[in-house]
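S.K.: Got a sequence here, can you model it:
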Amino acid sequence: MTAHNGLRLLPWTTLDGNPCYLSTDDANSHLSRLADSTEATQLNQAAGLVSHALEVLNREEMGPEELRDLSTELVGALRDALRVATSRGHRLSPLLPYAQGGDDKPRLPAAAFG
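M.R.: Next comes the predicted model:
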């Protein structure tokens, strides 16, 4: 993935599987809100799938087809979560300059924490 270039990586791809990007300064635009909502849905689905996977893996018996289906779902959820993390990471402000007066720890702006 390339460095942040002002474009937002969207949580979906083209029909060919290529990434989609959004160029806007308006975080409240219709497409920005749709992307936020889609990201939240993907992360919630991933969390639910993790719980389901733990239940399935704790069973005494599990067939190979059930394990294959679960693995496919987990890979899809992980792919979506990585795309969300990449997109959100690109939108974080760069680290603030080191504080004056001997404190050499990098600082993030408060906006980075929601």
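S.K.: When you work out contacts or count neighbours from here on, use the C-alpha atoms and nothing else.
M.R.: Fine.
S.K.: The residue most central in space within the chain is in what secondary structure piece?
M.R.: What sits nearest the mean C-alpha location of the chain, by C-alpha atoms, centre = their mean, is residue 84, with 1.7 Å. Residue 84 belongs to helix 64-91 when assigned by DSSP states H and E.
S.K.: doesn't residue 39 make contact with the residue nearest to the centre of the chain?
M.R.: Yes. With contact defined as C-alpha atoms under 8 Å, residue 84 and residue 39 form a contacting pair (6.2 Å).
S.K.: Another for comparison:
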Amino acid sequence: MTAPNELRLLPWSSSDGKPCYLNTDDKTGYMSRLADNIEAVQLGTAAELLEHASDTLNDQDTDPEDMRLLAKELTGSLRDVLRIATSRGHLLAVSEPHHS
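M.R.: Below is the predicted model:
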């Protein structure tokens, strides 16, 4: 079984907004693959949103409501990407051998 410090932070939260973790040694199991797929979708969405943001910011005729919506979407996407980076960084830290 996975040690407590090796839990995987999942790319979604509980219904009350708390982080969810996966406790498994099977990196090819259903939940691991589901998390990998959701992370891939979230990263793809972030890339598309970044391109959209660049276009929107370059458009002098963008109205304030569109900018507010863009900021809201970017905030959500940044939250997703940060969660992925945190999860992957933790996985790297626990999988690398410690050198003394």
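S.K.: hmm, back to that, overlap in contacts, residue 84 and residue 39 of structure 1.
M.R.: Counting by C-alpha atoms under 8 Å, 6 or more residues apart in numbering, the contacts common to residue 84 of structure 1 and residue 39 are residue 11.
S.K.: The residue nearest to the centre of structure 1 -> structure 2?
M.R.: Aligning on TM-score structural alignment places residue 84 of structure 1 opposite residue 84 in structure 2.
S.K.: Next one: its match relative to residue 27 of structure 2, how far apart?
M.R.: Here residue 84 of structure 2 is placed at a distance of 16 Å from residue 27 of structure 2 (C-alpha to C-alpha, to the nearest Å).
S.K.: Strands of structure 2, residue ranges please.
M.R.: Taking DSSP state E, the strands of structure 2 run over residues 8-13, 19-22.
S.K.: what about the last one, distance to the chain center?
M.R.: On the basis of C-alpha atoms, centre = their mean, to the nearest Å, strand 19-22 of structure 2 sits 13 Å off its chain's mean C-alpha point.
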